[in-house]
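**Student:** 3D, please:
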Amino acid sequence: MTRQEGDPRNVDPQGAEPAAPPAGRPLPGDPLALLGLLRPLCRVLLLLLPVYVCGRLGLSLTWVLFGLFLWIFWNRNKKSKLARMRAAWELLDNESLEVTRGLNTQQLPAWVNFPDVERVEWINKVVRQMWPYFGTYMEKLFQEKIEPLVRASNGHLNAFTFTKVHFGDKSPRINGIKAYTKKVDKREVILDIQLCYTGDCEINVEVKKLCKAGVKGIQVHGTLRVILAPLLSDVPFVGAVTMFFIQKPHLEINWTGLTNILEIPGVSDMSDGMIVDLIASYLVLPNRFTFPLCGQVNAAELRFPVPQGVLRVYLLEAEHLIPKDNYLKGIIKGKSDPYAVMRVGNQNFKSRTIKENLDPRWNEMYEFVIHEVPGQDLEVDLYDEDPDKDDFLGSLVIGLEHVMKDRMVDEWFPLSDVVSGSVHLKLEWFSLLAARDKLPEVSDW
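**Tutor:** Alright, predicted model coming up:
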């Protein structure tokens, strides 16, 4: 029997070509294969490095355990922040679906909870279309303007560089607008804009190719008030535009590189708080941004208007607060060490702490300068003072419109978000008058 051409048995075994390796598997001697073997080894050596350093320096095992616990808490805080960021992105991508699922009311758009807040989807579509062009402008601004300023500010920063500036694909969103045209001056229009920015921006910096840091993802949301005043009978019909945040906006930043140290619990709150305070020093009441549109307007009067009044708050007492100081995993019931934090816009006051008391009596008085009504509210939060982290005992928000109208309110206010508890407050409103002849009347009163 003869062998036919094309029969695989006709191939000389010595001249046969070697079989090709399976797809995806690197060839022997491939640098990628060597790198894949060295990567786990380098990771193990990196994890063992703190142990070696502690042993070299003669430190105890306590330092290693402390570093391990610190890394665990940092990793947990990082994952929780990323989870909140992803949830906000999902809400931004499919708002109607998330609303029907019944998401947390703190994340729902304002038009869901307040019928007088209007949806403005057409504005969001315009902003979404313009966002890439705004991002290009900001990238040039960071690299051509801000980078030279940072380098010139300090000799150690002469190698400072923005390695990446990208404002992402997710544009800011307006969750609703509330317009005030009644009970306000006829020559002005007031708009409260529920602003939300859940961005996938990425900004990386580098100093001498050694220090690398940056931001990857940011959340900012708050109420931005826009005042169009005074209204004119000539073009452009509006004399100036004034903008400010009524209260401090909520801020959350996902750090990268060396700034990952800011994700450590405690440090994260402090760093975010410092950035919010910096924003508040420019954009939160009583600070304002005013843009004149014509020469007939006095910008100083619009930027520094006379406050509408003074709110005097008497923090008298509370009752039926929940006990938070429990011992032996709740077997022994304790009490609480309550104190109150009162806030109006950028003004904060903290009361003294009453030890071991669920029905505390403070009898303290505080005064707040009120700039915008409606808009500003009195916020009261109660906490139980602890050595590590203070426990929440309840909160309440009081609108100042009816206080301004009634001049005096003396009531018990129930606390929200807790099982029980109420606070006794006495509120007094004092209007500011420019007439000097009214001073005797005030002194007699």
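**Student:** CA atoms for contacts and neighbours, from now on please.
**Tutor:** OK.
**Student:** which strands and helices sit next to the lengthiest helix in the chain?
**Tutor:** Looking across the chain with DSSP state H, the single longest helix is helix 61-93. Helix 61-93 is packed against helix 31-56, strand 189-207, strand 211-228, strand 250-257, with contacts defined by 3 or more C-alpha pairs under 8 Å, 6 or more residues apart in numbering; DSSP states H and E.
**Student:** For the comparison step, fold the sequence that follows:
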Amino acid sequence: MQVPRSHAMEEETPRQLEVESRASKTHVKVSETQTSTGHEVDRGDKPLAARLPSRAESFAELGSLSWLNALISWLWPSFNRAVMDFVHEDLMPRLRDALPSMLRHVKCSRFTLGEKSPELGPVQVLESPHRVDLVLGVQYLSDVDISFDAGGGVSFGVRHLICNGKMCVSLRPLLQRFPVAGAVHMFFATAPQVDIEFTGLASLGHFPGIEKTIRRAVADWLNSYIVLPRSKAVLLADDVDKLEALAQQPLGVARVKVVQAKNLAGVNCHAFKEDCFTSHPYCMLSLGDCSVRTSTVYDTTSPVWPDESGAFFVVHHREQQLSVEVHGETSASLFQHSFTGFLGRFSCRIGQCLRRWPEGEPGVRRNTQKLDTSEVQRELLHVDDPVNRGVASVVDLEVQWFDFVGADAWAAVAPAVLEIKIFQGTGFPSECNAGRGLRWRTWVDEKKALVSQKGHLVSDQLRFPDLPINPRLFSVIDNLDSRQYSSKDVAQIVGITEDLVRTYLRTRDEFKSKQEQLREVQSKDDYRIPLQWFQILVHILDDFTDVSKNLSLALLDSQDGEVGRLPSMSLRSILEDSRKAEPPVRSYVLQGLPDERPGLPWLGFGISEVNPRFAKVKMDISVRIRGLRAGLLPRV
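**Tutor:** Below is the predicted model:
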């Protein structure tokens, strides 16, 4: 049988040809130097160590990952079909929600990722005591063919898709036995750069901004599935702590503060100041799925932000990207008007900020960074604006690392975090976990809510018990038993003991009976499924002076609608549990939604009845408060 060859294998490089030629010559030489007795004589060649590739050459071959790229090219047709189902089930509902109402019936009429597979490389290995991370460069220049039909003769499509980023494959926790790691995680530490080339958008000209809307929907889709703090994990070992193996464990917290900026673009035109423009700058700080806006400094292009505490971000990986965007607040008055809002951006790996930036105060790193102003609309600026004159816009930043500490070692004046461990639950309707599925929304402050990933079905399929019999013999024993052979005869034919034959037949009958019972239960209308999350959500408590606040947890359906809530938990009671060695895992029953109409809580009608389909939902949750203490980013 001929094995298909990928394009990567067909296009042999001169180095490969040289190696093959050298190998063939060596083979001929060995054959010629063998005697008639078959013994090899001394050839006088170089020692084996001299003929092996050097360490640098070995790492160069490893960094190219040509073998992995060839494997991906072979698997690409199967991956194409798997992604097609995923797009129809998840991306299309998101796209319909984002598009205008007249395009809500859009459907994907044709989908293929083309023949070009992604190219991986180079690779970087990050090691720590309990995990190993492989950081892979990903470059995908695809020849996709995707068509969307919006009805009424309106259609559009995607012709080219470009994706560049760094994917991380993480093995953790490390074990001293096979399979060596408890689970494997795949994720992007920072969102990959995605560029989409559309076709047929001329038919949608009466919908301004439709291209931007589609791009944003695709980016949000990627971020919600495989960009930290979200990831795809596969459990490799059954006898490990599932939360430790499957959850994205936070490393710590980074505090980021914008100190000042200089030479920003002036975007506000003032009627009585014709010689120059000013701005009302503010900054948007982003890391992971969290974004924080600073205060606004008015009427200046060299702002100094007040002495604020800064923004706190939960860090899951040192490769995560810290992004700073400077904008000008919109100004529209009788004497003042702003033409544009974007003033520049800067981004850097959080690990680089915390390791390579100069240290100012103890534990605080500070640096001046140049802003990228290539997207500033220069034609709308004053002719003498610093950006138009080529003067660099810069921003001064401070970053500081905080380690997690227990509640006993935490000072109440320092920031704290609220850590929610979502385990698993029972009683969920099976039909409700399609699409984006069932997720948990948690919040103390409504403006800083977090949403978990989709719950995964705990397999309810029965597994045949392990027996000291080769599974290949099962069908043979079944065939002989159907022909009414005795256990003694079956044992002699298959070569096992008679007791093992009886044990297998008895176990088989019991297993079939349980399968029938399970199918009967699953066919009933009130059948419910178990779901598991094994995820950690972390809320930053900037101001922890008020412990009377409550933590709320709501269950969301695939349309982001609330179907019920767990009982609220006060921060005071959570703090008391946090002082214990390990906060307990408690089971909570789903309740109805609170009715916020005036007067109803006073009349005793504060909570509505839960949807009957979710009346049996019970969830395992663990919550604790952890303190923060200034420290150093863990080394790898």
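**Student:** sorry, back to before: out of the helices and strands packed on helix 61-93 of structure 1, which comes closest to residue 297 of structure 1?
**Tutor:** Residue 297 of structure 1 sits nearest to strand 211-228 of all the helices and strands packed on helix 61-93 of structure 1, at 12.0 Å, using C-alpha to C-alpha.
**Student:** buried residues in that closest one?
**Tutor:** 212-228 (16 or more other C-alpha atoms under 10 Å).
**Student:** cool, stretch 284-292 of structure 2 as well?
**Tutor:** Judged by neighbour count using 16+ other C-alpha under 10 Å, the buried positions of stretch 284-292 of structure 2 are 284-289, 292.
**Student:** Make CSV from the helices and strands packed on helix 61-93 of structure 1 and add distance to residue 288 of structure 1 to it.
**Tutor:** Listed next are the helices and strands packed on helix 61-93 of structure 1 as CSV, based on distance: least, C-alpha to C-alpha, whole Å:
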stretch, distance to residue 288 of structure 1
helix 31-56, 50
strand 189-207, 14
strand 211-228, 10
strand 250-257, 18
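**Student:** among the ones you listed, which is nearest residue 426 of structure 1?
**Tutor:** By C-alpha to C-alpha (comparing all of the helices and strands packed on helix 61-93 of structure 1), the closest turns out to be strand 211-228, at 27.5 Å.
**Student:** Which residue range of structure 2 does the following helix or strand past that closest one align onto?
**Tutor:** Where DSSP states H and E defines the elements, the next helix or strand beyond strand 211-228 of structure 1 is strand 240-245. Matched against structure 2 by TM-score structural alignment, strand 240-245 of structure 1 falls on residues 183-188.
**Student:** hmm, who's touching the matching stretch?
**Tutor:** For stretch 183-188 of structure 2, the external contacting residues (C-alpha atoms under 8 Å, 6 or more residues apart in numbering) are 165-173, 226-228, 230-237, 245-246.
**Student:** repeat that with 6 Å
**Tutor:** 167-172, 226-227, 231-236, 245 (C-alpha atoms under 6 Å, 6 or more residues apart in numbering).
**Student:** Out of those, which two sit at the greatest distance?
**Tutor:** 227 and 236 (21.5 Å).
**Student:** out of these two, which sits in the more crowded spot?
**Tutor:** More neighbours surround residue 227 than the other of residue 227 of structure 2 and residue 236, with 23 against 17 (other C-alpha atoms under 10 Å).
**Student:** who touches the more buried one in this structure?
**Tutor:** By C-alpha under 6 Å, 6+ apart, the neighbours of residue 227 of structure 2 are 187-189, 191.
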